[in-house]
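K.L.:
Just a sequence and a predicted model for now, questions to come.
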Amino acid sequence: MHDGSPDGGPGRAPPGRGAARAYAGVCHGTLGELFQGPLRYEGVRHIALVSFPVARHAWAYFVPDGDAALGALPAGEKSARAVRLLLERHGRALPPGRWHAHSELDVGVGMASSTADIVASLRCASRVLGLPLDRRAVQEILAGIERADSVFLDEFAVYLSARHRVVRGLGPGPALHAAFVTEPGTVDTGAVTPLLLPHYERRHAEYDRTLTDLVKGFTAGDARAVARAATASAALSQEVLPKAAFDEVLAHREGFGADGVFVAHTGSLLGYLFSAPPPPALKGELSAFFRSLGHQCSFARGGCP
């Protein structure tokens, strides 16, 4: 996903005369995961993710303002902590200015909104001061704040969310298109972890096969194989953190010609995966189906450029 700033450019007017130059950081979010489950790494079993990036974003803006307080930080507690850690890392301070934020990501449903806010804020602060911000720096800062998704990457990856470790990059992956809904309620990932670990231990062999199939699908660039593996991971998740509409959605997959079903394993998203964009007529059918279940359907292009 492209991380841009609001500078003037082709087709865009530059800031007006006398206007303060705004800086921006942008980070994409996710639609849950294509896989979440156990993975043995360096002799220890960890929780691994293959997040499903989506073209929905969080933005952080910094506008220099001589009348603002010195040392202003983003409003969010985690974003403020991340920027503070970045500044301490380089022994720098921000000039007087004001922070603003905007997000297309819902909170607490499985869109990685918190991590995306943090990464967008880090990218913005690094641009203000001209600081380097490589992948290692982001991972080390995130490690001091929260378990995180891999939204700072421009590729799919097998990622250890607690260790902040990329086990294997999977490249940009095949194109995937999603029709999805959000069930009511939010999920606290930390609170449900004690439920997940015993389930992962019981079903580790099935999870191992599912992750192997998913990686093979990415290696072959086979969107349908990726979608099948995502369906298997979603079905395993249903055993421990069930979605109310999952069985109904799974039962109608073939009827809609969907290639798979995906969920936010520790969130409230679920929906269909397609290897090609659903045409308008199918979008209408899907919307009617999900409305009959009491939900508003949304559509998005998933994956990385």
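P.N.:
Alright, I've got the coordinates.
K.L.:
use CA for all of it now, contacts and neighbours both
P.N.:
Will do.
K.L.:
and Ala101, what is it in contact with?
P.N.:
Residues in contact with Ala101 (Cα atoms under 8 Å, 6 or more residues apart in numbering) are Ala58, Trp59, Ala60, Tyr61.
K.L.:
which other helices and strands contact the helix or strand hosting Ser237?
P.N.:
Per DSSP states H and E: Ser237 is located in helix 223-238. The contact analysis (3 or more Cα pairs under 8 Å, 6 or more residues apart in numbering; DSSP states H and E) places helix 223-238 against strand 23-41, helix 204-220, strand 260-263, strand 269-274.
K.L.:
Give me the angle between that helix and helix 204-220.
P.N.:
Put simply, helix 223-238 runs at 160 degrees to helix 204-220, going by axes from the mean of the first three to the mean of the last three Cα atoms, to 10 degrees.
K.L.:
Show me what the following helix or strand past helix 223-238 is packed up against.
P.N.:
Remark: after helix 223-238, the chain's next helix or strand is helix 246-251, criterion DSSP H and E. Counting contacts by 3+ Cα pairs under 8 Å, 6+ apart, helix 246-251 is packed against strand 269-274.
K.L.:
gap between the strand it packs on and the chain center?
P.N.:
Centre-to-centre, strand 269-274 and its host chain are 15 Å apart (Cα atoms, centre = their mean, to the nearest Å).
K.L.:
Enumerate residues external to it that contact any of its residues.
P.N.:
31-32, 109-110, 176-183, 224, 227, 243, 246, 249, 253, 257-264.
K.L.:
cool, and stretch 281-298?
P.N.:
By Cα under 8 Å, 6+ apart, stretch 281-298 touches Ala179, Phe180, Val181, Thr182, Glu183, Ala245, Phe256.
K.L.:
Take this one as well and set it beside the first:
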Amino acid sequence: MKLGKGSCQGTFGELVQGIINDRPFLITLPIPSLRSEIKFIPDPAISEIRVVDSKPKVKKAGELLLKQFDIKGGGLLEIHSNIPAGKGLASSSADIVAVLRAISDSYCLPLTNKLISDIAVQIEPTDGVMYEEVVAYDYIHGKLIENFGELPPFILVGIDFGGTIDTIEFNQILKFFSREDQKQFLKAYNLVKTGFKERNLACICRAATISARVNQKILPKSGFHHFEKLADSYKGGIVVAHSGTVAGILLDRNIPDCHKVVSRISRELSTPFMGSNIKLFQYDSDENIVFNLIQ
């Protein structure tokens, strides 16, 4: 038993989210510079887990892990995260994964991604953030569907439209997807597979746009047609948080003058929303830096 440390990355929404053959799934878009980092300070004098900042999901995850291994001890959790909550950036999923890793580190427990998933879905529908690479993941049942690997180099220009969305409440709403919608999900899934196999970001961008377009029926994003126009102009794709408040444009980092293009897109993306309560940020997969991230 020792001081335990655990961390987990966040995401920017999802590349694709929907259902195929009645199975819910999402395809992750990991952003490593969005992180939840947790320390677990074991204390044999107490028999419960205490959290510095009141986070019941994190506390419950830790308790479920200790119960899994029949451990009676307790301790204190310290949470440090730069992932804004309620935006569709996997903040609570990252917290849950990080706490399980921290406690496992303290007690030297044999933690696996499958066990993380099994515990996480007892608390809420969960993103596949326990996997470092891009994966297709059943977020309701906590099952890995397919591991695609790392995205080709990319840049993301994103907007947060403000407000928050409760993921648990949102996932309790019955959503109807037509037969045509489900065909689009399958098309998007196959485009992602092709994109990773051929290292072709254009295919992945097309897939993301298809999914974002279907999601307009479920959780519409303001100015979506403007996003489409910009994405098409710069040969990018639209990425959204299917149960959150962010949307963005995914770009191939290898395009000529990519930083000039990003500057132009940032201006053109924010112009229609001048005066609105939006936040703009950028992510570069080569530099792993998020700029102007909401705190």
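P.N.:
That came in fine, so what should we check first? Not measured: the values here are computed from a predicted model.
K.L.:
TM between them?
P.N.:
After superposition, the two chains reach a TM-score of 0.85 (TM-score structural alignment, normalised by the length of structure 2), with 277 aligned residues with a Cα RMSD of 2.4 Å.
K.L.:
can you pull the contacts of Arg199 of structure 2?
P.N.:
Contacts of Arg199 of structure 2 (Cα under 8 Å, 6+ apart): Leu151, Pro152.
K.L.:
switch the cut-off to 10 Å
P.N.:
Arg199 of structure 2 makes contacts with Glu150, Leu151, Pro152, Pro153, Val192, Lys193, as judged by Cα atoms under 10 Å, 6 or more residues apart in numbering.
K.L.:
Same question for Thr167 of structure 2.
P.N.:
Per Cα under 10 Å, 6+ apart, neighbours of Thr167 of structure 2: Gly86, Lys87, Gly88, Ala90, Ser92, Glu124, Pro125, Thr126, Ser243, Gly244.
K.L.:
Most neighbours among those, please name it.
P.N.:
Ala90 (32 neighbours; other Cα atoms under 10 Å).
K.L.:
That one contacts Gly244, correct?
P.N.:
Yes. Between Ala90 of structure 2 and Gly244 there is a contact under Cα atoms under 10 Å: 9.4 Å.
K.L.:
Need the overlap of contacts for these two.
P.N.:
Phe12, Gly13, Thr167.
K.L.:
Show me which positions of the top strand by length along structure 1 end up buried.
P.N.:
Determined from DSSP state E, the single longest strand within structure 1 is strand 44-64. Judged by neighbour count (16 or more other Cα atoms under 10 Å), strand 44-64 of structure 1 contains these buried residues: 46-64.
K.L.:
now swap in stretch 199-217 of structure 1 and tell me
P.N.:
Across stretch 199-217 of structure 1, burial judged by 16+ other Cα under 10 Å covers His199, Tyr200, His204, Tyr207, Thr210, Leu211, Asp213, Leu214, Val215, Lys216, Gly217.
K.L.:
closest to Gln238 of structure 1 among those?
P.N.:
Nearest to Gln238 of structure 1 out of these is His199 (Cα to Cα; 10.9 Å).
K.L.:
Mind telling me what element that closest one is part of?
P.N.:
helix 189-202.
K.L.:
average gap between that helix and structure 2?
P.N.:
Helix 189-202 of structure 1 differs from its equivalent in structure 2 by a mean of 4.2 Å after superposition (mean Cα distance after the TM-score superposition for structure 1).
K.L.:
Was I right to think Val167 of structure 1 contacts Ala48?
P.N.:
Yes. If you go by Cα under 10 Å, Val167 of structure 1 and Ala48 touch, sitting 8.8 Å apart.
K.L.:
Find residues that contact each of the two.
P.N.:
Leu39, Tyr41, Ala157, Val158, Tyr159, Leu160.
K.L.:
Pretty sure Arg168 is one of the things the second one touches, is it not?
P.N.:
No. Under the criterion of Cα under 10 Å, Tyr41 of structure 1 is not in contact with Arg168, lying 11.4 Å apart.
K.L.:
quick one: common contacting residues for those two?
P.N.:
Common neighbours of Tyr41 of structure 1 and Arg168 (Cα under 10 Å, 6+ apart) are Leu160.
K.L.:
Where does stretch 216-229 of structure 2 end up in structure 1?
P.N.:
Across structure 1, the stretch matching stretch 216-229 of structure 2 (TM-score structural alignment) is residues 238-251.
K.L.:
Which residues does that stretch contact?
P.N.:
Against stretch 238-251 of structure 1 from outside (Cα under 10 Å, 6+ apart): 181-184, 187, 192, 195-196, 198-200, 231-232, 234-237, 256, 258, 260-272, 289-290, 293-295.
K.L.:
Produce a ChimeraX select command limited to the buried residues of the residues you listed.
P.N.:
The following ChimeraX line selects those of those that are buried, judged by 16+ other Cα under 10 Å:
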select :181,182,183,187,196,199,200,231,232,234,235,236,237,256,258,260,261,262,263,264,265,266,267,268,269,270,271,272,289,290,295
